[in-house]
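Enquirer: my questions are about this predicted structure, shown below with the sequence.
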Amino acid sequence: MDLQRTGRIFGWLFIGTFLTSIPARLLFIDGAGASWTDMRLVPGDASTASLKWGALLEFGLIVTQLGTAVVLYPIARRYSHTIALGYVSARTMESVFAAIGLISMLSLVSVISAMDGASGGEAVALQVQGDGLAHTYEWAFEWGPGLVAGIGNGLLLGYLMYTSGLVPRRLALLGLVGGSVLIVSAMLILAGVYKNGEGPSGVLTLPEAAWELSLGIYCAAKGFRYSSAAVTQAHDREPLPAA
């Protein structure tokens, strides 16, 4: 297996998570007629088209997330089988939360359609149902990209990249810092200290976002490094499988 080629594939998949996740989030907020800090259904401002496009992009996110884990695992397990499995598990859990959010927002399409012509108690019930689906998406978002990503993409992937030397160690340190900060922010959000999207959350998310974007760009451009001592040791212990 060519380390540089595999690294480039990994990098482009990581970039793909950015190209799908951010637009999907914006489309879901727009589709519900909500705001970044108050995810609920506002029927007059809702857009089923935005929700459907958001769902397609969210599915693309799931594919690219799992793709990063699948591509990295054969190489990562030669440095730490436990960390490699942990990363695959974290990516899988993150994708599960994304799928929960995706189905919730698609179900919101049906609620919005049913609200046309509804009145009285039926309209109230549909509004409650719509708010519940929007809140389910928001909870899934806070647990997936908010908490699990900090563990998987931040701590586990940062540690793996630091110890293996597949990317520069100064870059990998950003993952360890970013993951730690993101986990703290997620815990504060879940504890109700502040809402997702408010000032502190945006600032505390930046190190993790910078790490993931930098990692994707670096790997897409250069691939994984051959020159690290860890790579040499991995070749000595067990040759990488043929492509």
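Expert: In hand now; what should we look at? As the structure is a computational prediction, the values presented were derived from the model and not from experiment.

Enquirer: could you use CA atoms for every contact and neighbour count after this?
Expert: Noted.

Enquirer: in three-state terms, label Leu102 for me.
Expert: Following DSSP: H, G, I helix; E, B strand; the rest coil, we place Leu102 in the helix state.

Enquirer: now for it, how many residues are close by?
Expert: Leu102: 26 surrounding residues under other CA atoms under 10 Å.

Enquirer: Leu61 is in contact with that one, correct?
Expert: No: Leu102 is beyond contact range of Leu61, at 10.5 Å (criterion: CA atoms under 8 Å).

Enquirer: spell out which residues are contacts of both of those two.
Expert: Listed as contacting both Leu102 and Leu61 by CA atoms under 8 Å, 6 or more residues apart in numbering is no residue at all.

Enquirer: take the one below as the second:
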Amino acid sequence: MTIRKTSARVVGALFVTATAAGVVSAVLLGPGDQASTPASAGALMVLIMAVAIAMIPPVLFPILKEHNEALALGYVVARTLEVVLVLPATVGPLMSLSGAPDDIVRIVTGTYDVWGHPGSMVFFCLGAAILNVLLFRSGLVPRWISGWALIAVLPYLADAGLVMFGALAPFSAIHSVLVIPLALNEMVLAGWLLTRGFAVTTAGAGYKRR
């Protein structure tokens, strides 16, 4: 197995891990008692998600920089900022477990819900856009996958803005409708990387079947 194919499989596995942990954390950290066992487990899931997200750019960077190093660096920065904004989701439950006053816990969790969560979504969208522009231009994966992502990122970004400014609840049905297309695309990309890997390309070349 080549290093390139191994990298593709690692990235695919990390995408699946991050998404699975994110879904579980959203369920466990829904409205409820921040000192509860589910909330604490949800905080752990957020940590797992953040670690998986943080590992994706270093694995992808050597491959992406062959096609555009500036955009590859931009992807690293966007996903790093996403992780920074996601990590505070672990703080509220941990503060509750440590016996912090409820008023302080509510302020921390409320601030994260209003700004941290949608802010991380914005940088997730920026990272997804950069990654899929690179994938589309390079042909590392079939262009229908990256093209789908570039379209799906728009409702996801709209959702982040609506949540940030209080026009939409983060656990509403509309929220799910807006984010599912990009989330599904990421799982399709992960499945492709796990089973087929990256195409062998040169700068400006399209996807080639192997």
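Expert: Noted; the coordinates are in hand. On a predicted model such as this, the values are computed, not experimentally measured, just so you know.

Enquirer: need the TM-score from the superposition.
Expert: For this chain pair, the superposition-based TM-score is 0.87 by TM-score structural alignment, normalised by the length of the second structure; 204 aligned residues with a CA RMSD of 2.1 Å.

Enquirer: longest helix in the second structure, by residue count?
Expert: When the second structure is parsed with DSSP state H, its longest helix is helix 37-64.

Enquirer: got the buried residues for that helix?
Expert: Residues 38-57, 59-61, 63-64 are the ones in helix 37-64 of the second structure that count as buried (16 or more other CA atoms under 10 Å).

Enquirer: tell me the average deviation of the helix or strand just after it from the first structure after fitting.
Expert: Next helix or strand after helix 37-64 of the second structure toward the C-terminus (DSSP states H and E): helix 69-86. Compared with the first structure after fitting, helix 69-86 of the second structure has a mean deviation of 0.8 Å; criterion: mean CA distance after the TM-score superposition for the first structure.

Enquirer: so where is helix 69-86 of the second structure in the first structure?
Expert: Under the alignment (TM-score structural alignment), helix 69-86 of the second structure falls on residues 81-98 in the first structure.

Enquirer: need the residues that contact that stretch.
Expert: For stretch 81-98 of the first structure, the external contacting residues (CA under 8 Å, 6+ apart) are 58, 61-62, 65-66, 69-70, 73, 76-77, 140-141, 143-145, 148-149, 151-153, 156-157, 160.

Enquirer: in it, which residues are buried?
Expert: Those would be 83-95, 97-98, for stretch 81-98 of the first structure by 16+ other CA under 10 Å.

Enquirer: now swap in stretch 147-159 of the second structure and tell me
Expert: Neighbour-count burial for stretch 147-159 of the second structure flags 147, 149-150, 152-159 (criterion: 16+ other CA under 10 Å).

Enquirer: reformat those as a markdown table; add distance to Gly204 of the second structure and secondary structure.
Expert: Listed next are those as a markdown table, based on distance: CA to CA, whole Å; DSSP: H, G, I helix; E, B strand; the rest coil:
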| residue | distance to Gly204 of the second structure | secondary structure |
| --- | --- | --- |
| Gly147 | 16 | helix |
| Ala149 | 20 | helix |
| Leu150 | 19 | helix |
| Ala152 | 24 | helix |
| Val153 | 24 | helix |
| Leu154 | 26 | helix |
| Pro155 | 29 | helix |
| Tyr156 | 29 | helix |
| Leu157 | 28 | helix |
| Ala158 | 31 | helix |
| Asp159 | 33 | helix |
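
Enquirer: closest one of those to Ala203 of the second structure?
Expert: Each of those was scored against Ala203 of the second structure by CA to CA, and Gly147 proved nearest at 18.3 Å.

Enquirer: and Ser107 of the first structure, what does it touch?
Expert: With CA under 8 Å, 6+ apart, Ser107 of the first structure has these contacts: Leu133.

Enquirer: what residue of the second structure takes the place of it?
Expert: Aligned partner of Ser107 of the first structure by TM-score structural alignment: Met95.

Enquirer: can you classify that match as helix, strand or coil?
Expert: Met95 of the second structure falls in the helix class when you classify it by three-state DSSP.

Enquirer: quick check: the gap between the residue most central in space within the second structure and Leu182 of the second structure.
Expert: Centroid-nearest residue in the second structure: Phe124, 5.2 Å away (criterion: CA atoms, centre = their mean). Per CA to CA, to the nearest Å, Phe124 of the second structure is found 11 Å from Leu182 of the second structure.

Enquirer: no further questions, thank you.
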